[in-house]
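# Have a look at this prediction, sequence included:
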Amino acid sequence: MKPVPVAECNDAWEFLDQVRARPGMWVRGGSLRELEVMLCGYGVALLVHGIGEDFAFGPRGRFSDWLNERFGWSLVLGWAAAIEAHADGEPALEMFFRLVEDFRLTAPGLTVS
């Protein structure tokens, strides 16, 4: 994946591709919770600016719903905490990106660039 300036990303999916390519640049210490907070802010910015992006990573978004339906995980503390709780030694950030790929392939009606 070729790094591009974040201003050239068209949606959260393209941004996540950049994070995956260079996680150390975007997420201090590989903290999945930090990425979750960053994406929560992204979702708030979409709302504030009236942008109608199909955003899946909010606290009550389609990614959380998918994790709950697929694995039966509690999402009370958010998707980052749920993934960390079930990582079984796998780095949580790596597990997140593996799950995101599965989500991209299996979530019905998902709009992905």
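Right, received. Where do you want to start? Numbering: from 1, shown residues only.
# going forward, measure contacts between C-alpha atoms and count neighbours the same way
Will do.
# Skipping adjacent residues, who's closest to the residue nearest to the spatial centre of the chain in space?
Nearest to the mean C-alpha position of the chain, counting by C-alpha atoms, centre = their mean, stands F57 at 5.2 Å. Closest residue to F57 apart from its sequence neighbours, by C-alpha to C-alpha, 6 or more residues apart in numbering: F63 at 5.7 Å.
# Would you mind measuring from the one you found to H49?
From F63 over to H49 the distance is 22 Å, taken as C-alpha to C-alpha, to the nearest Å.
# the more surrounded of those two?
Taking other C-alpha atoms under 10 Å, F63 and H49 do not tie; F63 has more neighbours (20 against 8).
# Scan the protein for its longest helix.
helix 32-48 (DSSP state H).
# after that one, next one along is what?
helix 62-71 (DSSP states H and E).
# is it true that M95 touches I83?
Yes: applying C-alpha atoms under 8 Å, one finds M95 in contact with I83, separated by 7.3 Å.
# Which of these two has more residues huddled nearby?
Each of M95 and I83 has its neighbours counted (other C-alpha under 10 Å); I83 has more, 22 against 18.
# adding another structure so you can compare the two:
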Amino acid sequence: MPRQLHELQDVHDLLDEIRLRPGIWVRGSSLQHLDSMLIGYRAAMSVHGVDEDFPFRAPGAVSPFDQWLCHRNGYESSLGWAIQIEREAEEAGTPAIELFFSLFDQYRADRREAAR
């Protein structure tokens, strides 16, 4: 069931909402647009001094999600997660937004497993 923005706790909650209705949140279901949204989210975190687990772009560093994706794919890439996943989705003939959420679920599962 969709939640109101004030009910969301972090970027993971936001992404769970986007998953429910990606067409409302992300123009054309483009991962590059989603990446831009997440860059804005990160900027707002910095402006407001919010410290949370944020697996995407970190200023001056490779993001945890990018590192995980490169490890999963077995190669390094400077393209960033959005372009990498869009290319992989095109080759597989699957919608990129669906592949992103599938991969992000795997990433979160791997992080939970590593934390045990």
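Received it, and whenever you're ready, just let me know what you need. Remember, predicted model here, so these are calculated numbers, not experimental data.
# now what about the TM-score between them?
The TM-score (TM-score structural alignment, normalised by the length of structure 1) is 0.88; 109 aligned residues with a C-alpha RMSD of 1.6 Å.
# circling back to that earlier point, need the contact list for the residue nearest to F57 of structure 1.
Counting by C-alpha atoms under 8 Å, 6 or more residues apart in numbering, F63 of structure 1 touches 56-57, 79, 103.
# What distance do you get for the alignment partner in structure 2 of it to Y107 of structure 2?
Alignment note (TM-score structural alignment): F63 of structure 1 maps to F65 of structure 2. According to C-alpha to C-alpha, F65 of structure 2 and Y107 of structure 2 sit 7 Å apart.
# now what about the longest helix along structure 2, what contacts it?
Counting residues, the longest helix found in structure 2 (DSSP H) is helix 96-115. With contacts defined as C-alpha under 8 Å, 6+ apart, helix 96-115 of structure 2 is touched by 19, 22, 29-31, 65, 68, 85-86, 88-90.
# Spatially, which two of those are the most separated?
Within these, P22 and W68 form the most distant pair, 23.2 Å apart (C-alpha to C-alpha).
# hang on, the earlier thing: want to throw the contacts of helix 96-115 of structure 2 into CSV with distance to L38 of structure 2?
Converted to CSV, the contacts of helix 96-115 of structure 2 look like this (distance: C-alpha to C-alpha, whole Å):
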residue, distance to L38 of structure 2
R19, 14
P22, 14
S29, 14
S30, 13
L31, 10
F65, 12
W68, 17
I85, 16
E86, 16
E88, 20
A89, 20
E90, 22
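# ok, back up a step: pull the residues that contact the longest helix of structure 1.
Applying C-alpha under 8 Å, 6+ apart, the contact partners of helix 32-48 of structure 1 are 12, 27-28, 52-53, 55, 57-59, 79-81, 84, 92-93, 96.
# try it again with 10 Å
Residues outside helix 32-48 of structure 1 that contact it (C-alpha atoms under 10 Å, 6 or more residues apart in numbering): 11-12, 15-16, 19, 23, 26-28, 50-59, 61, 78-81, 83-84, 91-96.
# Stretch 18-30 of structure 2 too?
Taking C-alpha under 10 Å, 6+ apart as the rule, stretch 18-30 of structure 2 contacts 1-2, 12-13, 15-17, 32-37, 82-83, 86, 95-98, 100-101.
# Buried subset of these, written for PyMOL?
In PyMOL, a selection of the buried entries from the contacts of stretch 18-30 of structure 2 looks like this (16 or more other C-alpha atoms under 10 Å):
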select buried, resi 15+17+32+34+35+82+83+86+96+97+100
